[in-house]
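**Q** Okay, here's the prediction I keep looking at, along with the sequence it came from:
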Amino acid sequence: MNKKISVVIVAAGSGSRFGDPLPKQYHQIGNKPLLRHCVEAFMHICPPGQIQVVYNVDHHLYLEAAIGDLIRHSDLRPAVSGGHTRQQSVLNGLRALKNVTPDHVLIHDAARPGIDSEVINRVLAALLDHAGAIPGIPVADTIKQCDPHCNISRSIPRETLMRAQTPQGFNFQTILDAHEQFEGQEMTDDASLLEQLGIPVKCVTGSDQNDKITRQNDLSRMSEHFTNNQTTLSHPRPEQETRNMPGTTSEEFRTGTGFDVHRFAPGDACMLCGISVPHSARLEGHSDADVGLHALTDAILGAIAAGDIGQHFPPSDPQWKGAASDQFLKHAARLVAGRGGRIVNVDVTLICERPKIGPHTAAMRQAVADILEIDVDRVNIKATTSERLGFTGREEGIAAQASASIALPFVLS
């Protein structure tokens, strides 16, 4: 097919139905975020300079962790900001591609990591004699139409029904004109715009593995598919024979540090490194004020240059009021895993006069190991006093410092 092909990958959604602080497009399958799976799938179809990712600017740290290296080293186009609706996000992506003047464009949702070249090629082939083409799956279930009271009003013949998927392909100028004509209106998919204009759209055979990930159980199902088809990538450890072979994957090691302070407030226990420690006071904070986990979260974020805990979980956001800090640490660990990395070891020092930390360090180590899903022998928790000096010496609060070492993959030249 002697046509210039471009791709818009829509990754600007918040994924509210997914039910996790980390947007679904940045969750990992097979040691890669969903977004990266999609980008790499289309890099087999067209040059990286023809692929335009559209993202939410509030997710810039997630984007950097997922595909920052591709933007810097593979000529992938810099991502552009999305809009308040999917339709506006697509239009922003199309406008960003005007300078490369593609003949055809494929528009794909980043929440569909199971896309394969066969589906893509079927869509492209249909564009030889159609202005638009989409992949679809026949509906297997009987479909009932109900009234507002959930009484069945009719059965719809399923033989005529298809579940629409992406990538949806179009003549570039046709879909750009359609999006600009309907700007400000919201339709369910891009093909709907051409339908409104009376332009025929071809439906080709899609794939069951190309279904959209909407909820967390969808992620588990897709992970099983990747594992069963042996598409999960492994990253060689330094001790493997491939370490020094040109063009193979090895590891680089990074270290981050974190520091946090919380004052005491009236209460009867403190959350420290994932466990409740009895005391004559509690720690005050917007979340559960686990000073140890906060410092450790910052250490891991620091190791992957992903900012700090406040950027990911703003204290001004009411949803984090009273939140358990283990979810902050899990989030940082997911970002490491999303880059194909692993946590080598972590070390936390709690600084206080009281409560006494020694009797609880074993339980703390196990709690942190469970949160990070690493061996307990990779976790160290210790404590010290400040010799009665400063605010910790006056028993006004607790400070914590932490360090984390991680390993990230890189390709040797």
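**A** That came in fine, so what should we check first? Numbers count the residues shown, from 1 in each chain.

**Q** going forward, measure contacts and count neighbours with C-alpha atoms only.
**A** OK.

**Q** And for residue 3, nearest residue in space, chain neighbours not counted?
**A** Using CA to CA, 6 or more residues apart in numbering and skipping the chain neighbours, the partner closest in space to residue 3 is residue 103 (6.0 Å).

**Q** So which elements touch the host helix or strand of residue 361?
**A** Taking DSSP states H and E as the criterion, residue 361 maps to helix 361-372. Judged by 3 or more CA pairs under 8 Å, 6 or more residues apart in numbering; DSSP states H and E, helix 361-372 is in contact with strand 275-278, helix 326-338, strand 379-384.

**Q** Which residues belonging to the following helix or strand past the last one are considered buried?
**A** The element immediately downstream of strand 379-384 (helix or strand, assigned by DSSP H and E) is helix 390-393. The neighbour-count check on helix 390-393 (16 or more other CA atoms under 10 Å) flags 392, 393 as buried.

**Q** ok, residue 211 - contacts?
**A** Shown in contact with residue 211 (CA atoms under 8 Å, 6 or more residues apart in numbering): 112, 114, 165.

**Q** element containing residue 219?
**A** Using DSSP H and E, residue 219 falls in helix 216-228.

**Q** ok so, going back, the residue nearest to residue 3 touches residue 7, doesn't it?
**A** No. Residue 103 lies out of contact with residue 7 (CA atoms under 8 Å); the separation is 11.0 Å.

**Q** neighbour count winner among these two?
**A** Higher neighbour count among residue 103 and residue 7: residue 7, with 29 against 15, using other CA atoms under 10 Å.

**Q** who are the neighbours in contact with the more buried one?
**A** By CA under 8 Å, 6+ apart, the residues touching residue 7 are 42, 50, 51, 52, 105, 106, 107, 108.

**Q** switch the cut-off to 6 Å
**A** Taking CA atoms under 6 Å, 6 or more residues apart in numbering, we find residue 7 in contact with 51, 52, 105, 106, 107.

**Q** which other helices and strands contact the helix or strand hosting the fourth one?
**A** The secondary structure element spanning residue 106 is strand 104-109 (assigned by DSSP H and E). Under the contact definition 3 or more CA pairs under 6 Å, 6 or more residues apart in numbering; DSSP states H and E, strand 104-109 sits against strand 5-11, strand 168-171.

**Q** ok, second structure coming up, stack it against the first:
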Amino acid sequence: MNPIALLPAAGSGSRMGSATPKQYLDLLGKPLIWHTLAALARVPALSRIIVVLSPEDEWWDGYDWSAFPTLQVLRVGGASRAESVLNGLQALSTQVPADTWVLVHDAARPCLAPAQVSGMIEALQHDAVGGILAVPVADTLKFAAPSQTIAHTHPRDGLWQAQTPQMFRLADLAGALETGMGPDITDEASAMEKLGLAPRLVRGSPWNLKVTYPQDLALAALILQAGDALAD
């Protein structure tokens, strides 16, 4: 199969309230994205890890990435996540076959379990479309009115919270992003869905946290420190 992992890492992470992009914030003595790369580097099936950076990125070269021999950097990041992913896919299309499986993963999900990625690859390798890691929604969901009061309770039956990686064939995903680029495309699966396709849901883990707000950084540190004690 020779699947490839692709990490869009061209964003600023404005919701963290920091001048430093969140992928470079300190997490247990290393930049956050280092832990994400370390998890992916432990997935035997992945042939390469691609990081898509902004052309103006000033932080990457200040760190040592020699621990990741299969790492490749593409400075083709765009104004949005979808643009960065598409630009990365287009650059890759000159290097690998069109039917190569690509696993797009958030740079800010450092607590990913390598075994889950391996299981996902095994589950989807013969799938016609591809799929994503996700977890069923466990909490009661409230729909907010403009006044920030509860308008109604939304049934949670059948609802899943999307995670990453999201695994699709290179040409299929690039075509979906080219066709459906817009504000309603919030992840790779939504671009595929817009074409009428139905990606599979592969059960993920609640520990696969996306660092979005300042308090998430402390939680990520606790998860990483717990290590194998939290493994499925």
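**A** Structure received. Everything quoted here is computed from the prediction, not taken from an experiment.

**Q** do you know how far the closest residue to residue 195 of the first structure other than its chain neighbours is from residue 132 of the first structure?
**A** Closest residue to residue 195 of the first structure apart from its sequence neighbours, by CA to CA, 6+ apart: residue 201 at 7.3 Å. Distance, residue 201 of the first structure to residue 132 of the first structure, using CA to CA, to the nearest Å: 5 Å.

**Q** on that earlier part again, so what corresponds to the residue nearest to residue 3 of the first structure in the second structure?
**A** Counting by TM-score structural alignment, residue 103 of the first structure lines up with residue 100 in the second structure.

**Q** wouldn't that match be in contact with residue 169 here?
**A** Yes. Residue 100 of the second structure lies in contact with residue 169 (CA atoms under 6 Å); the separation is 5.4 Å.

**Q** Using TSV, lay out the helices and strands packed on helix 361-372 of the first structure together with distance to residue 390 of the first structure.
**A** Below are those laid out as TSV (distance: least, CA to CA, whole Å):
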stretch	distance to residue 390 of the first structure
strand 275-278	22
helix 326-338	28
strand 379-384	13
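
**Q** which one of those lies closest to residue 344 of the first structure?
**A** strand 379-384 (9.2 Å; CA to CA).

**Q** chain center to the strand holding residue 106 of the first structure: distance?
**A** Remark: strand 104-109 of the first structure is offset 20 Å from the chain centroid, using CA atoms, centre = their mean, to the nearest Å.

**Q** Compare that strand with the second structure and give me the mean distance after superposition.
**A** With mean CA distance after the TM-score superposition for the first structure, strand 104-109 of the first structure departs from the second structure by a mean of 0.4 Å once superposed.

**Q** again, but for stretch 119-126 of the first structure
**A** In this overlay with the second structure, the average offset of stretch 119-126 of the first structure from its partner residues is 2.1 Å by mean CA distance after the TM-score superposition for the first structure.

**Q** which other residues reach that stretch?
**A** Taking CA under 6 Å, 6+ apart as the rule, stretch 119-126 of the first structure contacts 133, 206.

**Q** Where in the second structure does that stretch align, residue-wise?
**A** The aligned range for stretch 119-126 of the first structure in the second structure is 116-123, by TM-score structural alignment.

**Q** Then stretch 216-228 of the first structure?
**A** Residue span in the second structure matched to stretch 216-228 of the first structure, by TM-score structural alignment: 214-226.

**Q** Show me the helices in the first structure, by range?
**A** 34-42, 60-73, 86-96, 117-126, 172-181, 191-196, 216-228, 291-303, 309-312, 326-338, 361-372, 390-393 (DSSP state H).

**Q** want to throw those helices into JSON lines with distance to residue 156 of the first structure?
**A** Shown next, in JSON lines, are the helices of the first structure (distance: least, CA to CA, whole Å):
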{"stretch": "helix 34-42", "distance to residue 156 of the first structure": "34"}
{"stretch": "helix 60-73", "distance to residue 156 of the first structure": "42"}
{"stretch": "helix 86-96", "distance to residue 156 of the first structure": "28"}
{"stretch": "helix 117-126", "distance to residue 156 of the first structure": "27"}
{"stretch": "helix 172-181", "distance to residue 156 of the first structure": "30"}
{"stretch": "helix 191-196", "distance to residue 156 of the first structure": "20"}
{"stretch": "helix 216-228", "distance to residue 156 of the first structure": "27"}
{"stretch": "helix 291-303", "distance to residue 156 of the first structure": "52"}
{"stretch": "helix 309-312", "distance to residue 156 of the first structure": "46"}
{"stretch": "helix 326-338", "distance to residue 156 of the first structure": "42"}
{"stretch": "helix 361-372", "distance to residue 156 of the first structure": "48"}
{"stretch": "helix 390-393", "distance to residue 156 of the first structure": "70"}
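
**Q** Would you mind saying which of those lies nearest residue 143 of the first structure?
**A** Shortest distance between residue 143 of the first structure and these, using CA to CA, is found for helix 191-196: 20.9 Å.
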